[in-house]
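A.B. asks: structure here, sequence nowhere to be found:
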């Protein structure tokens, strides 16, 4: 299954009292008010970060002009929120604009049927190509970034690396060489935290840039049931997960440790590296005075240094349903033009601490961010990032984290785990009615 999406477990119900809510789901008309203004409703999930970002953009937009007024409506996270979005789209009662995931979850909304394409809008030229790919169907693009991107790779303790004279590895062989030196120094080379089972997936999922570098059309073939995880090059992620276990490079409590314990282990320097998403940066910055500066980030290395790069998770987007028409559609595009501008990025940076790069080309991150965020940003500015598989294919199996726990614990081999995951995704693909399955 995919890593946790924007709708995390925390539900910031207290925030909703401070937000102007619409009386109902979709817009009640398609035209202007008597005074010539247009009211729009934007649906945003109730997660704290989502609400902070949504409020920042809406308040800045409303203050910038007087012709359009946007209000926010909150929705639940998780499955309840997904069902609400799909129901409103199906019944034509969706809000004038709505925020939702990019990638495979976006594709499951049947964009060609339900959403307004934005392909020819001038603001689209200013969007990051990685994001555009994850909100596209065929040659059409549908979304504007709602927040920042994140990456999957390795968080590492810079002091440990400096003390041992290590450099950031750009190949898997060099990564394993570093691990041997780290272990010899009495430090756990690779932190794993299988009490939180989703964290077991990183060495598999973050390896996808390497898969795509070797076989650029792998995701397309995978979707058509013409490529398998049990075969090269995709089996490499499972093999790497097995390799760090079999070499004895994990913390002894890997089976019972939680993510928060893993972060503390990393910050304390008793563990050197933690395969993780950069969205978790905020979870360790307060664990030590130097944590924000001392914890860096690098992409998961593969076999070829020349193709070393990042597997990226693109952010949620803002979309326009086809039920938004007339003056409301014109107003929605005006809002999206603002949301795709540096003014919106500046408003977000003032309201929150960005945990990754903006997917709007002219937007710059503010100074003083944690080292891992600036390390991540460099992959994007260098054009050295590619989307994770879930943003290129709708095929996902629900049991990946269970399988990766077994492979990472030595219970199953890489070959066994990859073959099991191929069976897992087969069921999902058949449920989606994809050809070739």
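C.D. replies: Perfect, I can see it now. Nothing here was measured: the structure is a model prediction, and the numbers come from that model. Numbers count the residues shown, from 1 in each chain.

A.B. asks: only C-alpha atoms from now on, for both contacts and neighbour counts.
C.D. replies: Noted.

A.B. asks: residue ranges for the helices of the stretch 201-350 of the chain, please.
C.D. replies: Assigned by DSSP state H, counting those that start in this stretch, the helices in the stretch 201-350 of the chain fall at 202-205, 208-214, 218-223, 235-246, 259-268, 291-294, 326-339, 342-351.

A.B. asks: now those in CSV, with distance to residue 141 and mean neighbour count?
C.D. replies: Below are the helices of the stretch 201-350 of the chain laid out as CSV (distance: least, C-alpha to C-alpha, whole Å; neighbours: other C-alpha atoms under 10 Å):
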stretch, distance to residue 141, mean neighbour count
helix 202-205, 25, 24
helix 208-214, 22, 23
helix 218-223, 18, 19
helix 235-246, 31, 21
helix 259-268, 36, 21
helix 291-294, 36, 19
helix 326-339, 13, 20
helix 342-351, 20, 18
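
A.B. asks: separation between residue 150 and residue 42?
C.D. replies: Using C-alpha to C-alpha, to the nearest Å, one obtains 24 Å as the distance from residue 150 to residue 42.

A.B. asks: which one's more surrounded, those two?
C.D. replies: Between residue 150 and residue 42, counting by other C-alpha atoms under 10 Å, residue 42 is the more crowded of the two (26 against 23).

A.B. asks: touching, the more buried one and residue 57? I think so.
C.D. replies: No: in this structure, residue 42 is not within contact of residue 57 by C-alpha atoms under 8 Å, at 10.9 Å.

A.B. asks: buried stuff in the helix or strand hosting residue 161?
C.D. replies: According to DSSP states H and E, residue 161 maps onto helix 158-164. Buried residues in helix 158-164, counted by 16 or more other C-alpha atoms under 10 Å: 158, 159, 160, 161.

A.B. asks: and the next element down the chain from that helix?
C.D. replies: Immediately after helix 158-164, counting by DSSP H and E, sits helix 172-184.

A.B. asks: for that following helix, which positions count as buried?
C.D. replies: Neighbour-count burial for helix 172-184, counted by 16+ other C-alpha under 10 Å, picks out 172, 174, 175, 176, 178, 179, 180, 181, 182, 183.

A.B. asks: here comes the other one, which I'd like you to weigh against the first:
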């Protein structure tokens, strides 16, 4: 009991010093042995102290470097603070493509829907997976993505996040293991935590996942599913080549793993190889939405399910939202069928290419990387900078960014930022990016 009380006293002492500002963000704490010697406790107790401080978000350990005090302003991590201490200049933490010229299109589409002879159908509840007519429109659209399925394999969702949650509800149980890249979409992390699933990290090997490591993982652990973004990966921007996709599908087939293929940003690369769904249709759930191509507020998505799992997905939808809102579905399918979606996908690609050119120009002396037509980029920080403190510095100048720990499936995220480029007006973006470059270069080490 005395040992436990002593351990808690050390935790409280260090926590109080951090919260009072006596231990500033970025301060390197003593090694485990030094802490144990100073407080006359066992090394195991010192390790327990640091583990508790890390669990409450006050410190972070870095292999080969030590333990550091984390910034407490809250501008890093998956639930980052969004209220800035100064006037906001730009939000590069979230992609919300500008709705230039879309207001008139929305007004016209709503008039068209209002004048249709089936307006009363929007007041009635649709089937959980969507009406066959609406699913057929989506299935036809997916042909251009290399996905050829019958309409009854398509289920409609309230966006890609809802699709992920629906698939996990239908196919997993608490304690199951999902393999995902070491850096991956934060929505997967939130959903996996809610479903009490373990995320097994897949290391990176060049431009893509280390498939040897994935194969070893599948051979040694009971992997239930592999979550992947093969086209315009978020946040790293890679697009996997056909050979890599084929091997990934073979690994999943050999070890009887499901594949959750997130195609949310796939529309940005119209030269990409065929989706994984083409290589392993009997085990792949392909999901996407119209949030980044049409409008983030539309909340309309779709999931292509293997025939053997479609009923389970429908049950999952029935238990949650009972499918999509009829009015939103009518608007989305109208824009898909009349070519509006194709128009905006082309426009978003051109806009993204322009924004990436501006980003590479402004950040050329840093190690900025991005897909040439993606709506975001990845910015590793110089060795002397930390992501949490850098995000706070930028927040105090009016700019929100996202730190690498938002995306990580490991306990030791890299010090890097993801910059979402789609939200600011194009004319303001060069100034914003130059400001980021200047700020990073002037933060003291």
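C.D. replies: Received the coordinates, thanks. Remember, it's a predicted structure, so these values are computed and weren't measured experimentally.

A.B. asks: TM-score of the superposed pair?
C.D. replies: In this superposition the chains share a TM-score of 0.24, using TM-score structural alignment, normalised by the length of structure 1; 175 aligned residues with a C-alpha RMSD of 7.2 Å.

A.B. asks: and for residue 423 of structure 1, the neighbour number?
C.D. replies: Close neighbours of residue 423 of structure 1, defined as other C-alpha under 10 Å, add up to 14.

A.B. asks: and it, that one's in a strand?
C.D. replies: No: read with DSSP: H, G, I helix; E, B strand; the rest coil, residue 423 of structure 1 is helix and lies in no strand.

A.B. asks: would you mind measuring from it to residue 236 of structure 1?
C.D. replies: Taken as C-alpha to C-alpha, the span from residue 423 of structure 1 to residue 236 of structure 1 is 18 Å.

A.B. asks: returning to what we had before: do you know which of the helices of the stretch 201-350 of structure 1 lies nearest residue 70 of structure 1?
C.D. replies: Nearest to residue 70 of structure 1 among these is helix 326-339 (8.3 Å), distances taken as C-alpha to C-alpha.

A.B. asks: now that closest one against helix 342-351, angle please.
C.D. replies: Angle of helix 326-339 of structure 1 versus helix 342-351, following axes from the mean of the first three to the mean of the last three C-alpha atoms, to 10 degrees, is 60 degrees.

A.B. asks: where's residue 351 of structure 2, which helix or strand?
C.D. replies: Element membership for residue 351 of structure 2, per DSSP H and E: helix 340-362.

A.B. asks: tell me the helices and strands packed up against that helix.
C.D. replies: Counting contacts by 3 or more C-alpha pairs under 8 Å, 6 or more residues apart in numbering; DSSP states H and E, helix 340-362 of structure 2 is packed against helix 429-442.

A.B. asks: any idea how many residues pack against the closest residue to residue 157 of structure 1 other than its chain neighbours?
C.D. replies: Leaving aside its sequence neighbours, residue 157 of structure 1 sits nearest to residue 295 (C-alpha to C-alpha, 6 or more residues apart in numbering; 4.9 Å). Using other C-alpha under 10 Å, residue 295 of structure 1 is surrounded by 25 other residues.

A.B. asks: what does residue 86 of structure 1 give?
C.D. replies: Residues within reach of residue 86 of structure 1, counting by other C-alpha under 10 Å, total 16.

A.B. asks: try residue 415 of structure 1
C.D. replies: Residue 415 of structure 1 has 18 neighbours, counted by other C-alpha under 10 Å.

A.B. asks: which parts of the stretch 1-150 of structure 1 are strands?
C.D. replies: Counting by DSSP state E, counting those that start in this stretch, the segments of the stretch 1-150 of structure 1 that form strands are 38-45, 68-75, 97-100, 136-137, 140-141, 144-145, 150-157.

A.B. asks: measure the residue nearest to residue 69 of structure 1 when sequence neighbours are not counted to residue 351 of structure 1 for me?
C.D. replies: Ranked by C-alpha to C-alpha, 6+ apart and with sequence neighbours excluded, the top spatial neighbour of residue 69 of structure 1 is residue 39, at 4.9 Å. Going from residue 39 of structure 1 to residue 351 of structure 1 by C-alpha to C-alpha gives 24 Å.

A.B. asks: with residue 218 of structure 1 instead?
C.D. replies: Separation of residue 218 of structure 1 from residue 351 of structure 1 (C-alpha to C-alpha): 39 Å.

A.B. asks: and for residue 210 of structure 1?
C.D. replies: Distance, residue 210 of structure 1 to residue 351 of structure 1, using C-alpha to C-alpha: 35 Å.

A.B. asks: what of residue 69 of structure 1?
C.D. replies: Remark: distance between residue 69 of structure 1 and residue 351 of structure 1 (C-alpha to C-alpha) = 20 Å.

A.B. asks: verify the stated contact: residue 43 of structure 1 with residue 82.
C.D. replies: No: assessed by C-alpha under 8 Å, residue 43 of structure 1 is found out of contact with residue 82, at 12.0 Å.

A.B. asks: and these two? Which one has more around it.
C.D. replies: Between residue 43 of structure 1 and residue 82, counted using other C-alpha under 10 Å, residue 43 has the larger neighbour count: 25 against 18.

A.B. asks: need the nearest residue in space to the more buried one, chain neighbours excluded.
C.D. replies: Closest to residue 43 of structure 1 by C-alpha to C-alpha, 6+ apart is residue 98, at 4.4 Å.
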